[in-house]
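Asks: for reference, the sequence and a predicted model appear below.
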Amino acid sequence: MFERIKKWVARSPDSRPEQADLQAVEAWAMARELGFESLFNDGDFALTGQQAVWSWRLERTEPVRDFIQGAELRGRADVALPEDVAVMLINRPLKEDLEKRVYEQVTHSVQTTLDADLPEEARWLSLYDEVGWSTAPLEFWDRYAAVADTRAHAQQWLEGDLLPLLMAWPTPAVQQITPFILQLQRGRVYLRMEYPHNDVPTLEHALAVFTQACVSAQLLSADGAEPI
């Protein structure tokens, strides 16, 4: 079902936003005193801001991952985490799709290593174990999977104020099937998700998720976390 819906979105004649949509995004950003930059392609933009002492950047651009159609929303913030902290939260339909690709490559080839054209996220699924904990609601695990270097890092980051935001997307499609990834790696917080239309409610919630992920990551960095 995930692949069929993605193909339908890719065929949609409205997959590129109209100029009015971009103007609505700019007006929303200016009202919140965020930096706004219109990028080269029609409808693409960058937002910049500050969270605590850390600067962040959130861009709507052409996708650089083949599992994203139309356009992607990509965020990055350097929050000075320890370099060895590695956590990826991924929505389940995307995880299942990437695992299928890895399985097919391994079983239908004489290769003993993963192909270089597989996205980095597929390699994470091979490198790290899926982790979970009982204090998160079952509905959360129905929608998402967490893979990490240690369960403690993932739990400390995702619980608290971040988890309710991850469960409260404004549209059902984003909650259930839209490719979505939130990562801690190399001392930074990353967000990557499919975002073919410049609708402000989804953008506003994505920014809330991203900036809260930065706040929660700073708490992890300050407090530390021991493996469970």
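Replies: That came through fine. Numbering: from 1, shown residues only.

Asks: when you work out contacts or count neighbours from here on, use the C-alpha atoms and nothing else.
Replies: Noted.

Asks: so for Leu182, what's the nearest residue that isn't a sequence neighbour?
Replies: Nearest residue to Leu182, sequence neighbours excluded (Cα to Cα, 6 or more residues apart in numbering): Leu191, at 4.6 Å.

Asks: can you give me the helices for this protein?
Replies: 2-11, 19-31, 92-107, 120-127, 138-143, 151-158, 162-166, 172-176, 200-223 (DSSP state H).

Asks: included below, for side-by-side comparison, is a second structure:
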Amino acid sequence: MSRTLRQWLLGGASGAESAVKQWCASEGLVLKLTHERDGFVIEPAREGLPLRIEWGPSQRPYLSGMELRLRSETGIAPHVYGALMPQALLEALERALFEQSTGTVQTRFDGEMPEEMRWLAMGERLDATQLGPLRGDFAGVANQSAWMAEWLAGPTGDALHGWAQAELQRLAATARKPGSREKPAPLGWALLVHRGRLVWRQSLATPDVAAIASARQAFQAALLGARGFASQPISSQMGASQINASQLDLSQQDLASRQGPASDPPAED
């Protein structure tokens, strides 16, 4: 159990706990500890509001420590997939994927590898124009990039850009606290569309109510935009039902064409 959560259970972090509980009450939400008692879940107090918020140990190897998760149904066809994340993080995942391919002619994907990592090899990378207000700092991949570009071109892109700027300021302020010698943490975050759901994943060491509220606001804007595609047919050359991690092979040449020379230095944050 994390020290932060232990403090919550023992009352040592009553101020933070009280703030989150008060926020939940004001928003018509209910706070519950998970069955494993290693995090919590925030759910609507009444039916009809499907947004679910979770905080607990990270479920992804590319996000360390504790993780904030938000998820909801979009109504988008289940074969559609897409991922948006900071450019530095996506490039790091591409390098990790490439490194797994070295030394063999063919790479068989690990069944435990997060699906969004496999999308990097199979999907279409969004170009700078398609990223709209997020270009330069973020990168995206999808099985059909046109719908994702349209999604990000509107209020969704503006909301995510505003959230990211505010979050980077929060991380910088945390690093400037008296006694802290840490550098501002990079933005650990991913927004995923998969199997009809929108999922937000964010590194969050402590359950800061301002960070949770800010993420929820940006997520709701992205969710509203995504639901605009629920009634639209989105074609796909490769649906999710066709992807079998235990059977899919990827050649080194395909990975190299995406990654570039193995000696390329890591991208700067």
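Replies: That came through fine. From a predicted model like this one, the values you see are computed outputs, not experimental measurements.

Asks: I'd like to know how far the equivalent of Ala149 of the second structure over in the first structure sits from Ala225 of the first structure.
Replies: Alignment note (TM-score structural alignment): Ala149 of the second structure maps to Gln155 of the first structure. Going from Gln155 of the first structure to Ala225 of the first structure by Cα to Cα, to the nearest Å gives 9 Å.

Asks: please identify which of the two sits among more neighbours.
Replies: Gln155 (21 against 17; other Cα atoms under 10 Å).

Asks: ok, the more buried one - contacts?
Replies: 132-133 (Cα atoms under 8 Å, 6 or more residues apart in numbering).

Asks: what's the match for Gly75 of the first structure in the second structure?
Replies: Aligned by TM-score structural alignment, Gly75 of the first structure pairs with Leu70 of the second structure.

Asks: which ones are touching the closest residue to Gln175 of the first structure other than its chain neighbours?
Replies: Excluding the flanking residues, the one nearest Gln175 of the first structure by Cα to Cα, 6+ apart is Trp169, at 5.7 Å. By Cα under 8 Å, 6+ apart, the contact list for Trp169 of the first structure reads 175, 202, 205.

Asks: can you add distance to Cys214 of the first structure and give those residues back as a markdown table?
Replies: Formatted as a markdown table, the contacts of Trp169 of the first structure follow (distance: Cα to Cα, whole Å):
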| residue | distance to Cys214 of the first structure |
| --- | --- |
| Gln175 | 20 |
| Thr202 | 18 |
| His205 | 14 |
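
Asks: export those residues as JSON lines, with columns for neighbour count.
Replies: Output for the contacts of Trp169 of the first structure, formatted as JSON lines (neighbours: other Cα atoms under 10 Å):
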{"residue": "Gln175", "neighbour count": "17"}
{"residue": "Thr202", "neighbour count": "16"}
{"residue": "His205", "neighbour count": "16"}
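
Asks: which residue of the second structure sits farthest from its center?
Replies: Val105 (31.3 Å; Cα atoms, centre = their mean).

Asks: surely that one touches Asp249?
Replies: No - in this structure, Val105 of the second structure is not within contact of Asp249 by Cα atoms under 8 Å, at 10.1 Å.
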